[in-house]
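Visitor: Sequence and computational prediction follow.
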Amino acid sequence: MSIVIVGAGLAGATAATELREQGHTGPIVLLGSEEHPPYERPPLSKSYLLGEDPFEKALVHPREWYAEHDVDLRLGVTATGLDTDAHVVTTSDGDVPYERLLLATGAEPRVLDVAEDAGVPVAYLRTKDDSDRLREAFAKGRKVVVVGGGWIGLEAAAAARQAGAEVTLYETEDLPLVHVLGPTVAQVFADLHREHGVQLRLGTEVTAEHLEGADLVVAGIGVKPRVDLAHSGGLDVDNGVLVDSRLRTSVPSVLAVGDIANHAHPRLGRRIRVEHWDTAIKQAKVAAHNLAGGDEEYEEMPYFFTDQYDLGMEYVGSASEDDEVVVHGSLEDREFRAFWLRDGDVVAAMHVNDWDAGDVIKEAVDSGELPEDESD
């Protein structure tokens, strides 16, 4: 059985790896629009951007791995159309037939129109080439404006400050990350960046005047799933490609994973689309099993992490800013565990700089039970 994977990122490469490790011997074609072999994206805003790790450390595999495992890796190839009746993907390099298809086309940054229209230098952070541009621009004395106080914006601001740049960050909400973490924990990140010299402009809609004099504007206003290919194939699309609990699209021979997958989560009882490293890996493994004839549900809870200055954090679950938050430890010292409760059940948990807490927060979300406060 021939399997074609569109998207040579972390999810696509992980699926190809899992197929081979599970004994699939049929043809695998892995299509990627970038010229680089598949790589992980978190280092682009963390260790690679900071110059701490070489790019090779971010690669899923060395380039030769793909030929050695009979994976037909085609780089610099863009998929432009999909015919699910004929089982053919149209690409910039010709038609590619398939028996089973996996879409892992990822997401692309939302364009910051105010910066583009003003003609100021504007950069986004999605690819290695984007990260290379930021590394060159982040230098002592440079004036950097970051627009957006989400994870990418905050990580970019931290990297710029650590390189000695002057940084001003604009966020429309009253606190960065408030929709994800709620005001109590979001305040920790606001305080962290202020202490490291970032000028926070919160509750502020950025204008062209705000961007004047900047050496570089970094736009971190979110991403949108790349669904044009799915649209062309007639798949059901709504804030991503709609997939069932087994990651199957509205056409059973086509699966979708990663940033584009709007997934009917069996544990949460609702749809969720997650744009994080862990989901890309774990969904890809389940999808690989199902492409090869399996019938597995994807039921992992969302997980993500961040590193900013001397703060490291891991988060498990899915909370909203309206959920009750209980903190064990010290917000001021930035060493704590936080648990979000809804109707008395733990729906999400995180730790900051408490590296013994990984299993604790996961168990709390899995069980729904608040653990005892060990910091007392």
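Guide: Received, thanks.

Visitor: rest of the way, CA atoms for contacts and neighbours
Guide: Fine.

Visitor: residue ranges for the helices of the protein, please.
Guide: With helices called from DSSP state H, the chain shows them at 10-21, 64-68, 113-118, 128-137, 151-162, 178-195, 208-211, 228-232, 277-291, 358-367.

Visitor: Can you point out the buried residues in the first one?
Guide: Okay, so that is helix 10-21. 10, 11, 12, 13, 14, 15, 16, 17, 18, 19, 20 (16 or more other CA atoms under 10 Å).

Visitor: Distance-wise, check the fifth one relative to residue 258.
Guide: It stands for residue 14. When distance is defined by CA to CA, to the nearest Å, residue 14 is 11 Å away from residue 258.

Visitor: here's the one I want to compare it with:
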Amino acid sequence: MAMDSIAIIGAGQAGAALAARLRQAGFQGGIDVFGAESAPPYQRPPLSKKYLAGDWEQERLWLRPAQFWREQGIALHLGGTVEALDLASRTLRCGGRRHGWRKLALTTGAAPRPLPAAFAGRSNVFELRNLADVQRLQPAFLAGRRLLVLGGGYIGLETAAVAAQAGLSVQVVERASRVLERVACPATAAAIRALHQRHGVLIHEGRTVAGTEGDEALTGVELDNGLRIACDLVVAGVGVAPQTALAEAAGIDCDDGILVDAYGRTSAPDVWAAGDCARFVLGGEPARLESVQNAIDQAEAVADDMLGQGRPYQPVPWFWSDQYDMKLQIVGLNRGYDAVVSHASAKGESHWYFRADRLISVDALNDGRAYMVGKKLLEAGRAVGRGEVERPGFEPMQLLRDQAESRLR
């Protein structure tokens, strides 16, 4: 085992960013990246949008061209599962072979939660977590087909939007009282619901599937209110869970994710974690973020710490979702919000979240200016009160100017 070797388990956005950062920062030792999929590291957000719609070729998904990994001396071990970690000997087992490491990063991501038994194993029920899932769905994604989407979160709604635009008949079933209930305020959810309804999508909120029809393929479902929905294919977007089994088996502390400190360090010496699988303290509360921004930024912070250049990772998270001609941009975390102030703009709207009279998050729907202002204020740690956003004639850029002037007084 080379004394300066680093192994990265997980070849997604976080794993790729971590490996690239190590080289950028001057690390010259061995870097081994292990990924269960046969594809090289690729972007996941376009899977349920541009790639599913056929607007992107497969190669456009790749995070880096093939020559990048060769030129940087980063070894990709793809298409095999890491079966075990031995922290004492600093080895891992993949495909029956042992690999040594001096330092280790876990970027194992998250995986779809198990499907309800009535849906598992059906030939026309699909999940959209990886490239193979989407490639299996694409041949069935034809105009005139009847699509049932289980789950009104971002993945489910993005899939519904692509399907409706492709000419499929789409219905969405969400067991919560409204779509995006866990992640957005009622006003944001209402705007997105109305957008889908304008495109002919039927949304059933506060409903569960009480029964199913069909044998090998699912031909229909019955909801708990007795409504029957016929379908030709089903996409399940029922949420994901962090992939922690490998870490847990090795004795690393986990609780809804691999527990890490502000530097990404786990409970095991010389073992770090980053991305969807990592749970850390943000703003005094535990957080596990599922986003491209977090995957990249936390991975780069971990790479720096592995090389002795660590800095506490305390991000202002941001996310986005593209549906039809609407771009939803989100900055901050809205957990625990107690008030929302909404504003319409020329082409969209924005919703400003407050907790104890302090701005904590902004949802901007086709309102890039509101998003940009909210992001600048939150990143600067400015204390913006509800009254500043509620006043008549509110204009985001004026709020930014007012805040700048107040700092000069």
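Guide: Nice, I can see it. Just so it is clear, the structure is predicted and the values come from calculations on it, not from any experiment.

Visitor: Please identify every residue contacting each of residue 14 and residue 258 of structure 1.
Guide: Residues touching both residue 14 of structure 1 and residue 258 (CA atoms under 8 Å, 6 or more residues apart in numbering): 281, 284.

Visitor: Quick check: the two most widely separated of the buried residues of helix 10-21 of structure 1?
Guide: 10 and 20 (15.6 Å; CA to CA).

Visitor: and residue 313 of structure 1, what pairs with it in structure 2?
Guide: Residue correspondence, TM-score structural alignment: residue 313 of structure 1 in this structure matches residue 328 in structure 2.

Visitor: what do you get for residue 127 of structure 1?
Guide: Checking TM-score structural alignment: residue 127 of structure 1 goes with residue 130.

Visitor: residues touching the residue nearest to that match when sequence neighbours are not counted, list them.
Guide: Using CA to CA, 6 or more residues apart in numbering and skipping residues adjacent in sequence, the residue nearest residue 130 of structure 2 is residue 44, 7.0 Å away. Listed by CA under 8 Å, 6+ apart, the contact partners of residue 44 of structure 2 are 61, 129, 130, 131.

Visitor: Let's have those residues in CSV, adding distance to residue 55 of structure 2.
Guide: Below are these laid out as CSV (distance: CA to CA, whole Å):
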residue, distance to residue 55 of structure 2
61, 11
129, 18
130, 17
131, 15
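
Visitor: for these, which one is nearest residue 114 of structure 2?
Guide: residue 129 (12.3 Å).

Visitor: That closest one is in contact with residue 112, isn't it?
Guide: Yes - assessed by CA atoms under 8 Å, residue 129 of structure 2 is found in contact with residue 112 at 6.8 Å.

Visitor: out of those two, which sits in the busier spot?
Guide: residue 129 (20 against 17; other CA atoms under 10 Å).

Visitor: Run through the residues that contact that one.
Guide: Per CA under 8 Å, 6+ apart, neighbours of residue 129 of structure 2: 44, 111, 112.

Visitor: My guess is the second one contacts residue 245. True?
Guide: Spelled out, that is residue 111 of structure 2. No - the criterion here is CA under 8 Å, and residue 111 of structure 2 misses it with residue 245 at 11.4 Å.

Visitor: quick one on the thing from earlier: indicate which one of the helices of structure 1 is closest to residue 220 of structure 1.
Guide: Here helix 151-162 is closest among the helices of structure 1 (CA to CA), at 4.8 Å.

Visitor: how about the closest one, aligned to which bit of structure 2?
Guide: So helix 151-162 of structure 1 sits over residues 154-165 in structure 2, by TM-score structural alignment.

Visitor: Let me see the residues that make contact with the matching stretch.
Guide: Stretch 154-165 of structure 2 is contacted from outside by 48-49, 52-53, 128, 141, 147, 149-151, 169-172, 180, 196, 199-201, 235-237, 321-324, using CA under 8 Å, 6+ apart.

Visitor: Now do the same for residue 278 of structure 1: its match in structure 2.
Guide: Taking TM-score structural alignment, residue 278 of structure 1 has residue 293 as its aligned residue in structure 2.

Visitor: number of nearby residues for residue 207 of structure 2?
Guide: 18.

Visitor: Identify the residue of structure 1 aligned to it.
Guide: In structure 1, residue 207 of structure 2 lines up with residue 204, judged by TM-score structural alignment.

Visitor: check contacts around the nearest residue to that match once chain neighbours are set aside.
Guide: In space, and not counting its chain neighbours, residue 204 of structure 1 is closest to residue 172: 4.7 Å by CA to CA, 6+ apart. Contacts for residue 172 of structure 1 (CA under 8 Å, 6+ apart) come out as 148, 202, 203, 204, 205, 206.

Visitor: List buried residues within these.
Guide: Counted by 16+ other CA under 10 Å, the contacts of residue 172 of structure 1 give 148, 202, 206 as buried.

Visitor: and which of the residues you listed is nearest residue 297 of structure 1?
Guide: Residue 297 of structure 1 has its nearest neighbour among these in residue 148, at 34.5 Å by CA to CA.

Visitor: Could you measure from that closest one over to residue 182 of structure 1?
Guide: For residue 148 of structure 1, the distance to residue 182 of structure 1 equals 16 Å [CA to CA].

Visitor: And for residue 163 of structure 1?
Guide: Applying CA to CA to residue 163 of structure 1 and residue 182 of structure 1 gives a distance of 30 Å.

Visitor: And for residue 27 of structure 1?
Guide: Residue 27 of structure 1 is 47 Å from residue 182 of structure 1, by CA to CA.
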